[in-house]
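Enquirer: here is the input, now give the coordinates:
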Amino acid sequence: MERRTFLFAMSAAAFSGSLWQAAAPAWAGVSPYGPLGPPDANGMALPAGFTSRVVARTGQSVGGILWHPAPDGGACFANGTGWIYVSNSEVPLIGGASALRFRADGSIERAYRILNNTNINCAGGATPWNTWLSCEEIFRGRVYETDPYGVRSAQARSAMGRFKHEAAACDPDHQVIYLTEDESDGCLYRFRPNTWGDLSSGRLDVLCEGVVWRQVPDPSPGVFERQTRHQVSSALHFDGGEGCHYAAGVCYFTAKGDRKVWAYDAVAGTLSAIYAGGGTLDGVDNITGTRGGDLYVAEDGGNMEINIITPDRIVAPVMRLDGHGSSEITGPAFSPDGSRLYFSSQRGTSGETAGTGGVTYEVTGPFRR
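Expert: Got it, this is the predicted structure:
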């Protein structure tokens, strides 16, 4: 039996508990911010009223450190009157993650490392208790829980599974964490810690046919043992799991091979594709959202855009980078007040993953909140 998730793409159930009124897919429409203007001095096309600046470049000094290569997944954390943006490094052996600490006026106070000597740190997710989950996108990769404030040492959380991790999204309503897997037959997982807020132990489940969760027998299999995605025969498989975001009862996640944005409604127990092409969004990858229900999806390739998906299912670009055709947009995250959006071009204009091409940006403007 074919276990591809398109069997559930047109689920008719409404997303109860969310701002989505129906499971019909999103389509191209008029952006709530208006059309993109011509590229600015940073090569970035933005709607009227928005401005961009470069906050860090790979290999260049920022806040007292050299910014890491291949910046990837990121998140923002409140810090008194300022805030912190954390960013992963998707390179072998020395990957890890760094943090940029901003003052209230937006100037950079300092930068520092929060994770060192880990492998291909791709995406991740923020927790309600203000830690950053940095995920290794390697065979039998781990999730590392890190401290954005640079006080506590990072901890490997092997109970969350040893597989090719991509992103994580915390669901405080049901006290679980959703995890994506970047394999051509990857799965969507759900980790339920024994104690909410303590990720050292718990149960790992996988989403299966019938939109039900079943326990993964061995979350940390050996090299030659059956890997997590193959341990439960009824598991659903997604072609290249990428970004993951939870809001109002729904876990949104992307699959680059499927070129879809999926929505798992934890209340109704349904799974639907809210975007399956037919719009300006291509190369779906990292995803974030706002309190108002807007989703922002970054492209890996395509024409290097970030697209908005509104609650009324309109898809439209809100940013495009020219001259970065061999790169990808990574790490979109809003400042705590919602006025600034941070993200990176992982390889910049050079296209070199381990080189000096990475650029991390900030966009300021009248974002809907």
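Enquirer: when you work out contacts or count neighbours from here on, use the C-alpha atoms and nothing else.
Expert: Fine.
Enquirer: run through the helices of this structure in chain order.
Expert: Secondary structure of the chain, counting by DSSP state H: no helices present.
Enquirer: have a look at it and report its longest strand.
Expert: With secondary structure taken from DSSP state E, the chain has its longest strand at strand 198-208.
Enquirer: how about that one: buried residues?
Expert: Buried residues in strand 198-208, counted by 16 or more other C-alpha atoms under 10 Å: Leu199, Gly202, Arg203, Leu204, Asp205, Val206, Leu207, Cys208.
Enquirer: distance to Gly82 added to those, as CSV?
Expert: Below are the buried residues of strand 198-208 laid out as CSV (distance: C-alpha to C-alpha, whole Å):
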residue, distance to Gly82
Leu199, 28
Gly202, 34
Arg203, 36
Leu204, 36
Asp205, 37
Val206, 38
Leu207, 39
Cys208, 42
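Enquirer: residues near Ile314, how many?
Expert: If you count neighbours by other C-alpha atoms under 10 Å, Ile314 ends up with 20.
Enquirer: how about Asn117, nearest residue that isn't a chain neighbour?
Expert: Ile94 (4.1 Å; C-alpha to C-alpha, 6 or more residues apart in numbering).
Enquirer: do Ala104 as well
Expert: Gly82 (4.4 Å).
Enquirer: to compare against the first, here's another:
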Amino acid sequence: MERRTFLRAAVAGGGSMAFGFTLWSEAVAYPAKTGPSPYGSLQSADANGIQLPQGFTSRVIARSTRTVPGTSYVWHGAPDGGACYADGTGWIYVSNAELGSAAGGASAIRFNSSGDVTGAYRILSGTNRNCAGGATPWKTWLSCEEVDRGYVYETDPYGVNPAVRQAAMGRFNHEAAACDPDRKVIYLTEDESDGCFYRFVPTTWGDLSRGTLQVLKEVGGALSWVNVPDPAGSSTRTRRQVSGAKVFNGGEGAYYRNGTCFFTTKGDNRVWAYNAVANTIAIAYDDNLTGNPPLTGVDNLTGATVGDLYVAEDGGNMEICVITPNDVVAPFLRITNQSSSEICGVAFNPAGNRLYFSSQRGTSGSSSGGITYEVTGPFRTSL
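Expert: Model prediction:
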């Protein structure tokens, strides 16, 4: 019983579940429904081929296989998951490279306080299909390998310290990571049709070299976290080691905020909301549960301070859609003439007034055609 009946019953049973993106007990509208965007309708495509709301502008930051303007660094192919970090009065945007045969890794672009590019550099090399990942509170980037028995690599966005392979976080088809500083755990998604939802419990918060990998289990509607006997998946893959482990169809992006970890599953086009406070789970969005669904091909996601979620599409009609705290879903932007690509790496700068993302294969449809963008405009700061 995962859908609306479950949600209504939970509220009627005492209101112990928290809904919406700011833990509003009165917000019982899950899953999100199609509605008007808080930014209004999309305008005609700009010079970069992007349809945006009134008042927003876009610019191209980097193109795969080409030198990042203002630097001597060649931007990687197939840009994927990303995040931003404060850097003095400026910031840094980190991006993964979803390339196989040890051609993957991650790169970073540095910006000054005016948003000008001041540098670009590599922070991880020699890895495979670095798809999504996640930022840590101690300002590192977790780059995840989307391959069978893949690893998580902890990297330095500032380009000072070498990357570290964190084997204790398990070997599986990694996708995204989302840090929960309240419970001192890291949630992990798995890109398999019979994948699981995990959490890593470090022995010491801030040190990922040791800890316990757990998987979410469901029996009779009750959830529990169970230790994975062999996180290395040496003979039996991690998702098959615990009887009753809850199955998710193609785990993708993950984002933690205010006691809730939101994550996406591409196989059924859903956004899930795991309430870590109550240890319950709900469907925040399902394209089968709303008319004329704007969001299809769910992938990477991020959130704004005001509570909005921004979910990128892998395919669909190449949109980033916004899901509001009032559980309304609508297009925020659309990339035109790039139907053979996908949108990745959505991330806000620290001030929350610039949004970064990539079209992984651009107009060419190949990994060498990736384009990384920035959108600037009046992102809302209050509801």
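Enquirer: what's the TM-score here?
Expert: Put the two chains on top of each other and the TM-score (TM-score structural alignment, normalised by the length of structure 1) is 0.96; 359 aligned residues with a C-alpha RMSD of 1.1 Å.
Enquirer: before we move on, the earlier item: go ahead and confirm the residue nearest to Ala104 of structure 1 touches Ile108.
Expert: No: using C-alpha atoms under 8 Å, Gly82 of structure 1 makes no contact with Ile108, being 9.7 Å away.
Enquirer: need the overlap of contacts for the two.
Expert: Common contacts of Gly82 of structure 1 and Ile108, defined by C-alpha atoms under 8 Å, 6 or more residues apart in numbering, comprise Arg101, Phe102.
Enquirer: Asp191 of structure 2 -> structure 1?
Expert: Asp191 of structure 2 maps onto Asp182 in structure 1, with residues paired by TM-score structural alignment.
Enquirer: thinking again about what came up before, the longest strand of structure 1 packs against which elements?
Expert: strand 188-195, strand 212-215 (3 or more C-alpha pairs under 8 Å, 6 or more residues apart in numbering; DSSP states H and E).
Enquirer: average offset between it and structure 2?
Expert: On superposition with structure 2, the mean distance recorded for strand 198-208 of structure 1 (mean C-alpha distance after the TM-score superposition for structure 1) is 0.5 Å.
Enquirer: what angle do that strand and strand 188-195 make?
Expert: For strand 198-208 of structure 1 against strand 188-195, the angle by axes from the mean of the first three to the mean of the last three C-alpha atoms, to 10 degrees is 150 degrees.
Enquirer: could you give the residue range in structure 2 aligned to strand 198-208 of structure 1?
Expert: Going by TM-score structural alignment: strand 198-208 of structure 1 matches residues 207-217.
Enquirer: and stretch 296-316 of structure 1, by the same measure?
Expert: Going by TM-score structural alignment: stretch 296-316 of structure 1 matches residues 310-330.
Enquirer: map Val277 of structure 2 across to structure 1 for me.
Expert: So, by TM-score structural alignment, Val277 of structure 2 is matched to Val267.
Enquirer: my read: its match touches Gly249, true?
Expert: Yes: between Val267 of structure 1 and Gly249 there is a contact under C-alpha under 8 Å: 6.1 Å.
Enquirer: give me the common contacts of these two.
Expert: Common neighbours of Val267 of structure 1 and Gly249 (C-alpha under 8 Å, 6+ apart) are Ser16, Gly17.
Enquirer: tell me which of these two has more neighbours.
Expert: Gly249 (21 against 15).
Enquirer: for burial, what's the neighbour tally of Gly316 of structure 2?
Expert: 17.
Enquirer: these two touch, right, it and Leu295?
Expert: Yes: in terms of C-alpha under 8 Å, Gly316 of structure 2 counts as a neighbour of Leu295; the distance is 7.4 Å.
Enquirer: no further questions, thank you.
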